[in-house]
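Participant: mind looking at a prediction? Sequence and model below.
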Amino acid sequence: MEILIKSCRIVDETKDFVGDIYIKDGRIVDYGEGLNYNCKIISAEKLVAMPAFIDMHVHFREPGYTYKEDIYTGSMAALKGGYTLVNLMANTSPICSNMEVVQYVLNRSRELDLVDIHQVVSVTKDFDGKTLDHLNTIDKRVKFISDDGKGVQSNLTMYKAMIKAKNMDLTIISHAEDEEIVSVDTRLSENIMTLRDIYLSKITGGRLHLAHVSTKESIKEIRKAKKEGGNITCEATPHHIALYNNDYRVNPPIR
């Protein structure tokens, strides 16, 4: 079977252009601008084609919660979706606060040899919200730290974590949720913590990635910070984009 995909944005490590992709028997045979083949044509205007994707925020639930997901099933799902590198959150059991858990995950990944896996370590030890000493024991294989699922509530702890992350060349993935006010206003809860973390990143120089952003106010502040040169990135989830809040319950809520 032959397919010619026309007028898509083609992006790889060396190129970024609008062009065509010719596929024969399930393999990419040719790509470039202005291709002409006598075969089925698919128009792909305003779509993007890339060799593979990276998912910054996944939960494979291993160790501890494999009745939900595990490294094998998660890796297979990633492959099916075109993802070849995934970043695993630390809310496992035990919580990933040490290199023993990191090593376990990396060993399982190596055994399966399906996708590249990075394991996140918790910002605070066992998500206790205050202890940072465990970060002194992690090595260069760890690139990200996060208390995803809870968020760091203490301003002082997050300030110290930002400084430590900068000195160790780590990026903090922030679950921006003020637990004190969330029962009153979930939107305000996210906005307050987003602003706090942006400001702490600005004054410390630490790299910040804001997870599952779900409010327009947060997006506005992130864009403003990036324009001002902030070392900040963010993500949105498929369910926040596609679903309705009266159908599903997640955290942060679907707006």
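Facilitator: Structure received. Being a predicted model, the structure only gives us computed values, none of them experimental.

Participant: can we go C-alpha only for contacts and neighbour counts from here?
Facilitator: Noted.

Participant: tell me, how many residues neighbour the nearest residue to residue 221 once chain neighbours are set aside?
Facilitator: Of all residues not flanking residue 221 in the chain, residue 195 sits nearest, at 7.1 Å (Cα to Cα, 6 or more residues apart in numbering). Residue 195 has 17 neighbouring residues, counting by other Cα atoms under 10 Å.

Participant: one more to weigh against that first structure:
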Amino acid sequence: MAVLGAVAFMAQLDFFVVNVALDGIGRSFPGVSVASVSWVLSAYAIVFAAVLVPAGRIADHWGRRKVLLSGVGAFTLTSAVAAAAPSLGVLLAARAVQAVGAAMIVPSSLGLLYPSFPKRQHTLVVGLWAGVGAVAASAGPPLGGLLVTLDWRWIFLINVPIGIATLIAGALLLPEVRQPKGAALPGPVSALAPPPPWLCSCSPRASPSSCSAPPCSCRRSGTSAHCTQGSPSPRRPWPRSPSR
């Protein structure tokens, strides 16, 4: 729990800790506009939101621990790059890749909670994990203010020792969890959103030739979405309309 909580805290803290550092960042790069500096926040938020759901889907298939540790590695490395950034462009690029690492960390850390603890403790550990996000939100501005008094680069440097420690601890302590072999990887549409209910049920909107009873494997020709839930069951006859 300590390892999963630490990486989730680190990833979510960077949403809030940078807010108070924008003035210092702007002074370090003379000639850049306030709008350009604001992308230090916006780039992280946009990329994080775009990658979060696909990263969680991929972690289920590739392995949650593997995705988590890859995300921690990317987050730690880009934190060091951001701290040493010689220009605003380098800083923005580092923040974008850092957001990819954070998006890999958050869903895979939550996904590892369930197999790491007995069922009777699931409510407790998920509550603690969610509380970590609330603590990160409240601790971000004051912690950022303290670090900015030294230098804004410390906001990113502080992630490096935490990331290295959690990489080592995670590799030693966390189990590997993935979906059974043979499960289909998410397609371009289903990777970005949960499959609609009609994709796995027989309804007039689904094609009769591609519909089966849950657990099912359904397709609709109108989109590229593909939904698989377990192994397909035998198809049942499509009810015929009564003749008139």
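Facilitator: Noted; the coordinates are in hand. Nothing here was measured: the structure is a model prediction, and the numbers come from that model.

Participant: now the TM-score, please.
Facilitator: Remark: TM-score between the superposed chains equals 0.25 [TM-score structural alignment, normalised by the length of the second structure]; 104 aligned residues with a Cα RMSD of 6.3 Å.

Participant: the residue nearest to residue 221 of the first structure looks like it's in a helix, true?
Facilitator: Yes: the assignment for residue 195 of the first structure is a helix, going by DSSP: H, G, I helix; E, B strand; the rest coil.

Participant: from residue 201 of the first structure, how far out is it?
Facilitator: Distance check for residue 195 of the first structure against residue 201 of the first structure: by Cα to Cα, to the nearest Å, it reads 10 Å.

Participant: cool, residue 54 of the first structure as well?
Facilitator: Note on residue 54 of the first structure: its distance to residue 201 of the first structure, by Cα to Cα, is 24 Å.

Participant: and residue 146 of the first structure, by the same measure?
Facilitator: Residue 146 of the first structure is 14 Å from residue 201 of the first structure, by Cα to Cα.

Participant: tell me what the helix or strand containing residue 108 of the first structure is packed against?
Facilitator: Element membership of residue 108 of the first structure [criterion: DSSP states H and E] is helix 99-112. For helix 99-112 of the first structure, the helices and strands in contact under the criterion 3 or more Cα pairs under 8 Å, 6 or more residues apart in numbering; DSSP states H and E are helix 71-80, strand 116-119.

Participant: swap the cut-off to 7 Å and go again
Facilitator: If you count contacts as 3 or more Cα pairs under 7 Å, 6 or more residues apart in numbering; DSSP states H and E, helix 99-112 of the first structure packs onto strand 116-119.

Participant: other SSEs contacting the strand it packs on?
Facilitator: Contacts defined by 3+ Cα pairs under 7 Å, 6+ apart place strand 116-119 of the first structure against strand 83-88, helix 99-112.

Participant: okay, these, which one's buried deepest?
Facilitator: Most buried of those by mean neighbour count (mean count of other Cα atoms under 10 Å) is strand 83-88; its value is a mean of 20.

Participant: show me what contacts the residue nearest to residue 117 of the first structure when sequence neighbours are not counted?
Facilitator: Nearest non-adjacent residue to residue 117 of the first structure, counting by Cα to Cα, 6+ apart: residue 86, 5.2 Å away. If a contact means Cα atoms under 7 Å, 6 or more residues apart in numbering, then residue 86 of the first structure has 54-56, 58, 116-118 as its contacts.

Participant: tell me the one of these nearest residue 172 of the first structure?
Facilitator: Comparing those against residue 172 of the first structure with Cα to Cα places residue 56 closest, at 11.7 Å.

Participant: where do the strands sit along the stretch 101-250 of the first structure?
Facilitator: Listed in chain order, the strands found in the stretch 101-250 of the first structure under DSSP state E, counting those that start in this stretch are 116-119, 144-146, 171-174, 207-210, 232-234.

Participant: and these as JSON lines, adding mean neighbour count and distance to residue 100 of the first structure?
Facilitator: Listed next are the strands of the stretch 101-250 of the first structure as JSON lines, based on neighbours: other Cα atoms under 10 Å; distance: least, Cα to Cα, whole Å:
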{"stretch": "strand 116-119", "mean neighbour count": "20", "distance to residue 100 of the first structure": "11"}
{"stretch": "strand 144-146", "mean neighbour count": "25", "distance to residue 100 of the first structure": "15"}
{"stretch": "strand 171-174", "mean neighbour count": "25", "distance to residue 100 of the first structure": "20"}
{"stretch": "strand 207-210", "mean neighbour count": "22", "distance to residue 100 of the first structure": "25"}
{"stretch": "strand 232-234", "mean neighbour count": "18", "distance to residue 100 of the first structure": "29"}
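
Participant: now distance to residue 188 of the first structure too, for the ones you listed, in CSV please.
Facilitator: Below are the strands of the stretch 101-250 of the first structure laid out as CSV (distance: least, Cα to Cα, whole Å):
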stretch, distance to residue 188 of the first structure
strand 116-119, 30
strand 144-146, 21
strand 171-174, 16
strand 207-210, 16
strand 232-234, 18
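
Participant: go through those strands and name the closest to residue 158 of the first structure.
Facilitator: strand 171-174 (9.6 Å).

Participant: what helices or strands is that closest one leaning on?
Facilitator: Identification of packing neighbours for strand 171-174 of the first structure by 3+ Cα pairs under 7 Å, 6+ apart yields strand 144-146, strand 207-210.

Participant: contacts for stretch 92-109 of the second structure, please.
Facilitator: Against stretch 92-109 of the second structure from outside (Cα under 7 Å, 6+ apart): 4, 7-8, 11, 39-40, 43-44, 47-48, 51-52, 55-56, 59, 64, 67-68, 71-72, 74-75, 78-79, 81-82.
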